[in-house]
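Enquirer: heads up, no residue letters with this:
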């Protein structure tokens, strides 16, 4: 696949046409029934050209992840520009994800169900998902950096990743949320944010620091 830095405007447009064709077919036919050949035909390119830009359907889904992450960062940025309170920033960022993901709920759930397989390249923990994962964690770092939160030092470095894991839990809930406009997912955000806000504030109390150390230690163990 060509290096993004070396793509010409024409190549970038061809790549986007392939992504757009894939998204149309995933919506109309479903992920499993869509082939690379049908994607190439819909995009008006040869099968070889489609494979030149994307080695598999999974790579196309990764492009969707990246695109969704970029949309989320833009929407969340509007919240982060105007809010300084940690709870309002967190609620705004999580709600922004629900907003940008809502139009894709019907078919994106197929991707996330496949992503539940830990060996799948679509897993949010896979090497293939690293760019979208790192960008999302960076967004939570930005959320924390500009907020009024003052977590204990032992928690500060790992809090952005813990917030990303919280979002992954929200994504799983959202996938199975059949309420209108995923109303229950929004209610979950409204209920979770005050709890997280209190936990971050309580992390500075000596009596809670042992629990904080245990949580951080568990996260670092899982990373290794």
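Expert: Yep, that arrived. Remember, it's a predicted structure, so these values are computed and weren't measured experimentally.
Enquirer: CA atoms for contacts and neighbours, from now on please.
Expert: Will do.
Enquirer: residues of the lengthiest helix in the chain that come out buried?
Expert: The residue-count maximum for a helix in the chain (DSSP state H) belongs to helix 57-82. Of the residues in helix 57-82, 57-66, 68-73, 75-77, 79-80 count as buried by neighbour count, 16 or more other C-alpha atoms under 10 Å.
Enquirer: I'd like the next helix or strand past it.
Expert: helix 86-101 (DSSP states H and E).
Enquirer: neighbours of the closest residue to residue 75 other than its chain neighbours, how many?
Expert: Distances taken as C-alpha to C-alpha, 6 or more residues apart in numbering put residue 96 closest to residue 75, at 5.8 Å, once the chain neighbours are dropped. By other C-alpha atoms under 10 Å, 21 other residues sit near residue 96.
Enquirer: below is structure B, check it against A:
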């Protein structure tokens, strides 16, 4: 419990920054473990600090509340997912291949947290919860996730209907949320059914994107997009 309430600057700003990032990651990792073991509601900032070997003041210095801590967890997952697929999305390629990379990276990155997700989902899906992926508080992490899918679209060599292109990253994110919800409830070994879902869903999405360019379906596509824009 000897950690100071603020970062130690005695070794210079670079070292202090590095220590600060290490401490933040320690707090997040500890919190995720406690959320998994005892549930979100029963986990306190004091308990997180004690389990991490930090002072309560130090924990609150980095995260004013549990909600802030969860938002940092969201951000960490998105940063890791972006890093996991950055190299494979660096060069242009077919839409379906790029989408498979992005969806696969998200499933791969969240895999270590599957046991925790089942207990956490009750709080995250509650209407009005700041922990919902649709909340205002979750906007930074949500935008990072959509940003990955925007890279998928922008680097695609597959022709995409111009009007659909603007909304497609967010529509893909909604698909990803559906996959994530299925993943949370997937009890198959290693969540192999979620892998199957991604494997089969990507060609279907690719086909729908291609169909949106067909003259006979453009009017239907326009109406669907109009409804989506009204409801979002």
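Expert: Everything's here; your move. Please read all numbers here as calculations on a predicted model, not as lab measurements.
Enquirer: rewinding a little: now the longest helix of the first structure on the second structure. Mean distance?
Expert: Here the mean offset of helix 57-82 of the first structure against the second structure after fitting is 1.6 Å, by mean C-alpha distance after the TM-score superposition for the first structure.
Enquirer: any idea what residue 161 of the second structure aligns with in the first structure?
Expert: For residue 161 of the second structure, the aligned position in the first structure is residue 152, judged by TM-score structural alignment.
Enquirer: its match contacts residue 208, doesn't it?
Expert: No - counting by C-alpha atoms under 8 Å, residue 208 is not a contact partner of residue 152 of the first structure; they are 10.1 Å apart.
Enquirer: between the two, tell me which one has more neighbours.
Expert: residue 152 (17 against 12).
Enquirer: count of neighbours near the closest residue to that one other than its chain neighbours?
Expert: Spatial nearest neighbour of residue 152 of the first structure, excluding adjacent residues (C-alpha to C-alpha, 6+ apart): residue 204 at 5.0 Å. Applying other C-alpha under 10 Å, we find 17 residues neighbouring residue 204 of the first structure.
Enquirer: OK, contacts around the spatially most central residue of the second structure?
Expert: By C-alpha atoms, centre = their mean, the second structure has its centre lying nearest to residue 78, at 4.7 Å. Residue 78 of the second structure is in contact with 106, 141, 144-145, counting by C-alpha atoms under 8 Å, 6 or more residues apart in numbering.
Enquirer: please repeat the previous calculation with a cut-off of 6 Å.
Expert: Shown in contact with residue 78 of the second structure (C-alpha atoms under 6 Å, 6 or more residues apart in numbering): residue 145.
Enquirer: quick one: map it onto the first structure.
Expert: Using TM-score structural alignment, residue 78 of the second structure lines up with residue 69 in the first structure.
Enquirer: tell me the spacing between that match and residue 135 of the first structure.
Expert: Distance, residue 69 of the first structure to residue 135 of the first structure, using C-alpha to C-alpha, to the nearest Å: 7 Å.
Enquirer: am I right that residue 137 of the second structure is in a helix?
Expert: No - counting by DSSP: H, G, I helix; E, B strand; the rest coil, one finds residue 137 of the second structure to be coil, located in no helix.
Enquirer: I'd like to know how far it sits from residue 44 of the second structure.
Expert: Using C-alpha to C-alpha, one obtains 20 Å as the distance from residue 137 of the second structure to residue 44 of the second structure.
Enquirer: picking up where we left off before, can you tell me the SS state at the residue nearest to residue 152 of the first structure?
Expert: With three-state DSSP as the criterion, residue 204 of the first structure reads coil.
Enquirer: contacting residues around residue 169 of the second structure?
Expert: 146, 149-150.
Enquirer: if we use 8 Å, what do you get?
Expert: 146-147, 149-150, 153.
Enquirer: same deal with residue 138 of the first structure?
Expert: Counted by C-alpha under 8 Å, 6+ apart, residue 138 of the first structure has contacts residue 160.
Enquirer: go again with 10 Å.
Expert: 73, 132, 144, 160-161, 164 (C-alpha atoms under 10 Å, 6 or more residues apart in numbering).
Enquirer: may I ask which two of these are separated the most?
Expert: The most widely separated members of the contacts of residue 138 of the first structure, counting by C-alpha to C-alpha, are 132 and 144 (18.7 Å).
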